[in-house]
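>>> predicted model and sequence below, questions to follow.
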Amino acid sequence: MRVAFSKMHGLGNDFVVLDAREEALPAMTSAVARALADRREGIGCDQLIVLEPSVSADFRMRIFNHDGGEVEACGNASRAVALLHGSPARVETSGGTIGVEPSEDGASVDMGTPRFDWDAIPLAYPLDTASMPVGWDGLETPGAVNVGNPHVIFFVEDADAVALEEIGPTIEHDPLFPQRVNVNVATIVDRTHIRLRVWERGVGLTRACGTGACATAVHAMRRGLVEREARVTLPGGDLRIEWNEDNRIRMTGPATESYRGTFEWDHFA
């Protein structure tokens, strides 16, 4: 079976998008997703995105990380999907329904409401998610936010100086996080600007993470460190994050289609 795909990215966080909204595909499995995401023997991507029909929204978006694990949300992929769809839409995800709206140079996404309760992150046991009394190799007292998927956030003097490629896997797999966790290290530049690096669960170091930008900005806003609208600078570029009075998060930033192609499904099944 020959299958069409679109290769897209948001600030260098790249995706293979399969559109099964009108014509069904064989069942996606972790093994197939992992094979397609492989950068040497597959197409290569951080996340594989599958678009499907939905009974509760305009369509459904499923998200598979580079390691084949299915996850709840991906902010950068949401902008890419908005660009591909070409008009405003409500999109069902495992983390909840989001709203997407394409623009001239990308998209704006209503990412929903943040969750702060310890069991919504989830954590293995109750902790104050605004300032958790835990630490790993000098990274201490983080916050935790669920924005469709779980994030832990550390504010540091210099985010670039943290050996995130070394400590990230340890924190991701710590028993405190029963569903693993995305690890964010951030530096507050001023009241409207944050610098951020992210170790993404199931992916590793990434040039950009939309949900990480949302979680980090909201945690900084919750702590009173930045205004309710801020620019988040990641290695791949900038995102604009707003935490509105209705408690909903809006993320705005670029998205790009790189190319389109086809592959033989049986080669990866």
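Looks like it arrived, so ask away.

>>> use CA for all of it now, contacts and neighbours both
OK.

>>> distance from stretch 12-25 to the middle of the chain?
On the basis of Cα atoms, centre = their mean, to the nearest Å, stretch 12-25 is displaced by 16 Å from the centre of the chain it belongs to.

>>> what's the span of it from first residue to last?
Between the start and the finish of stretch 12-25 there is a gap of 27 Å, counting by Cα to Cα, to the nearest Å.

>>> got the contact list for it?
By Cα atoms under 8 Å, 6 or more residues apart in numbering, the list of residues contacting stretch 12-25 from outside reads 4-9, 37, 43-53, 59, 76-77, 206-209, 236.

>>> doesn't Cys74 make contact with Thr211?
Yes - in this structure Thr211 lies within contact range of Cys74 using Cα atoms under 8 Å: 6.1 Å.

>>> where do the helices of the stretch 151-269 of the chain begin and end?
Using DSSP state H, counting those that start in this stretch, the helices of the stretch 151-269 of the chain run over 164-172, 210-222.

>>> find the residue at the geometric middle of the chain.
Closest to where the C-alpha atoms of the chain average out (Cα atoms, centre = their mean) is Cys74, at 3.3 Å.

>>> just the ones of the contacts of stretch 12-25 in strands?
When DSSP state E defines the strands, the subset of the contacts of stretch 12-25 inside them is 4-9, 47-52, 59, 206.

>>> against Ala215, how distant is Met221?
In this view, Met221 and Ala215 are 10 Å apart by Cα to Cα.

>>> comparing the two, which residue is more hemmed in?
Here Met221 and Ala215 are set side by side on neighbour count (other Cα atoms under 10 Å), and the busier one is Ala215, at 29 against 19.

>>> hang on, isn't the more buried one packed against Asn149?
No - when contacts are counted by Cα under 8 Å, Ala215 is not listed as touching Asn149 (9.4 Å).

>>> list residues touching both of those two?
Between them, Ala215 and Asn149 share no contacting residue, judged by Cα under 8 Å, 6+ apart.

>>> how big is the angle separating the strand or helix carrying Phe15 from strand 47-52?
Taking DSSP states H and E as the criterion, the element that holds Phe15 is strand 13-19. Between the direction of strand 13-19 and that of strand 47-52, the angle (axes from the mean of the first three to the mean of the last three Cα atoms, to 10 degrees) works out to 30 degrees.

>>> hold the first one in mind and look at this next one:
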Amino acid sequence: MDVGFVALSGGAGRRVQRRRAVSERVRMGVEFQKYHGIGNDFILVDNMKSSDTLLTADESVKVCDRHFGVGADGVIFMMPPVNDDSDFSMRIYNSDGSEPEMCGNGIRCLARFAREVLDSEKTVYKIDTLAGLIVPEIAGDMVRVDMGEPELNPAKIPSLLTPNPDTKEAAYNVNGIDWQVVPIGTGNPHAVVFVDEEQFKALDENLEAVGPLYENHETFPARTNTEFIYVKSPEEIDFLVWERGAGRTLACGTGACASVVACSLTGRTGREVAVNLPGGRLDIEWSEDNHMYMTGPAELVYAGEIRQ
């Protein structure tokens, strides 16, 4: 499968310069498999023989372009382990070239990819990420992931917000409108915003306009993912997301975890919640041991080769 690399902005001269700058390793070809986790899609690359990613951040942007590339929300590299007791490590570039700490839907896809590429019978993998050790377990068509413990200390998320100790929410002014938001870290920063059904529908229609205002809000120094949550019942929520570095996506695993923690903290739901995302459903449990567990599918779309 041939995939040409093109610039996202600039004139013909810039496009020529960028094409000439594509590295020799890309001209030789990089094999990949494309997976999705309820619509959140990724290009997976076996990078186990090198500590350098086989695609740069700029090259990943071009490959993720849905008109001139393969098309994806990000590129994930399966890389050598960082720690002796880990199976491998995970690096990911978002579709804008930024590098997040980890990705919940992406790590489910990575587990399925690893099992096939490594020709392994293992069902549990220990994966090093920039957010720490993450442990997915493959169970049939589903992958259950121990996502670790949520970060509720704003300074460590990082966020400059100061939540009310009683409500757990903080004032968040976006475009002249005051919202209440719960800041939570689940390996990367999240702002969880609760809305009613009418607001949820309006946001769905205008997410591209308002999403960047939330993502780049001054109270999140490293930018933030933003989840808009309509609580349907104590066991079920509807979910929209604007992801840092990727924009509107069909699903966000870390965001689903953050949302359930926020719902439970504020008394809106229990600790086990079905999360209805645009791409499908995730089951999230915030257990009594303070760990978040995410269960959902990861499916192969196709395989190919990236080459100049």
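Structure received. Every value quoted in this text rests on a predicted model; they were computed, and no experiment measured them.

>>> so what number do they get for TM-score?
Their TM-score after superposition, calculated using TM-score structural alignment, normalised by the length of structure 1, is reported as 0.94; 264 aligned residues with a Cα RMSD of 1.5 Å.

>>> coming back round to it: how near is the residue nearest to the centre of structure 1 to Asp46 of structure 1?
As judged by Cα to Cα, Cys74 of structure 1 and Asp46 of structure 1 stand 11 Å apart.

>>> relative to Asp58 of structure 2, how far out is the residue nearest to Val26 of structure 2 when sequence neighbours are not counted?
The shortest distance from Val26 of structure 2 to any non-neighbouring residue, by Cα to Cα, 6 or more residues apart in numbering, is to Arg307 (5.4 Å). In this structure, Arg307 of structure 2 and Asp58 of structure 2 are separated by 15 Å, where distance is defined by Cα to Cα.

>>> repeat for Ile43 of structure 2
Using Cα to Cα, one obtains 15 Å as the distance from Ile43 of structure 2 to Asp58 of structure 2.

>>> of these two, who's got more company?
With other Cα under 10 Å as the criterion, Ile43 of structure 2 and Asp58 differ in neighbour count, and Ile43 comes out ahead with 30 against 17.

>>> list the contacts of the alignment partner in structure 1 of Ala72 of structure 2.
Across the two structures, Ala72 of structure 2 finds its equivalent in Cys45 of structure 1, going by TM-score structural alignment. Cys45 of structure 1 is in contact with Asp14, Phe15, Val16, Leu36, Ala37, Asp38, Arg39, His66, counting by Cα under 8 Å, 6+ apart.

>>> which of those residues count as buried?
For the contacts of Cys45 of structure 1, a burial check counting by 16 or more other Cα atoms under 10 Å picks out Asp14, Phe15, Val16, Leu36, Ala37, Asp38, His66.

>>> what's the counterpart of the first one in structure 2?
This means Asp14 of structure 1. With TM-score structural alignment as the criterion, Asp14 of structure 1 lines up with Asp41 in structure 2.

>>> quick one: Phe113 of structure 2 is in a helix?
Yes - the assignment for Phe113 of structure 2, made by DSSP: H, G, I helix; E, B strand; the rest coil, places it in a helix.

>>> any idea how far it is from Thr162 of structure 2?
Taken as Cα to Cα, the span from Phe113 of structure 2 to Thr162 of structure 2 is 40 Å.

>>> neighbour-wise, which of the two wins?
For Phe113 of structure 2 against Thr162, the residue with the higher neighbour count under other Cα under 10 Å is Phe113, and the figures read 23 against 16.

>>> which residues sit against stretch 164-183 of structure 2?
Outside stretch 164-183 of structure 2, the residues that reach it (Cα under 8 Å, 6+ apart) are 152, 154, 157, 159, 161-163, 189-194, 213-214, 217, 262, 265-266.

>>> check stretch 60-68 of structure 1 too.
Around stretch 60-68 of structure 1, the neighbours that count as contacts under Cα under 8 Å, 6+ apart are 29-34, 37-38, 45-54, 70-74, 91-94, 202-203.

>>> cool, stretch 164-173 of structure 1 as well?
Trp136, Asp137, Arg180, Val181, Asn182, Val183, Val198, Trp199, Arg201, Gly204, Leu205.

>>> filter those to the buried ones?
When neighbours are counted using 16+ other Cα under 10 Å, these contain these buried positions: Arg180, Val181, Asn182, Val183, Val198, Trp199, Arg201, Gly204, Leu205.

>>> map Arg248 of structure 1 across to structure 2 for me.
Aligned against structure 2 by TM-score structural alignment, Arg248 of structure 1 finds its counterpart in His291.

>>> Asp58 of structure 1 too?
In structure 2, the residue equivalent to Asp58 of structure 1 is Asp87, according to TM-score structural alignment.

>>> the residue lying closest to its match once chain neighbours are set aside and Pro154 of structure 2: what is the separation?
In space, Asp87 of structure 2 comes closest to Lys126 once its chain neighbours are excluded; the distance is 5.4 Å by Cα to Cα, 6+ apart. Separation of Lys126 of structure 2 from Pro154 of structure 2 (Cα to Cα) stands at 28 Å.

>>> so how many other residues sit close to Ser233 of structure 2?
Ser233 of structure 2 is surrounded by 13 other residues when neighbours are defined as other Cα under 10 Å.

>>> should've said Asp178 of structure 2
Here the count is done by other Cα under 10 Å, and Asp178 of structure 2 has 11 residues near it.

>>> between the helix or strand hosting it and helix 253-265, how big is the angle?
Here Asp178 of structure 2, judged by DSSP H and E, is contained in strand 177-185. What separates the directions of strand 177-185 of structure 2 and helix 253-265 is an angle of 110 degrees, with the same axes, to 10 degrees.

>>> and strand 177-185 of structure 2, which residues are buried?
Gln180, Val181, Val182, Pro183, Ile184, Gly185.

>>> go on, stretch 15-33 of structure 2?
Arg15, Arg19, Val22, Val26, Gly29, Val30, Glu31, Phe32, Gln33.

>>> circling back to that earlier point, contacting residues for the match of Asp58 of structure 1?
When contacts are taken as Cα under 8 Å, 6+ apart, Asp87 of structure 2 is in contact with Pro80, Pro81, Tyr125, Lys126, Ile127.
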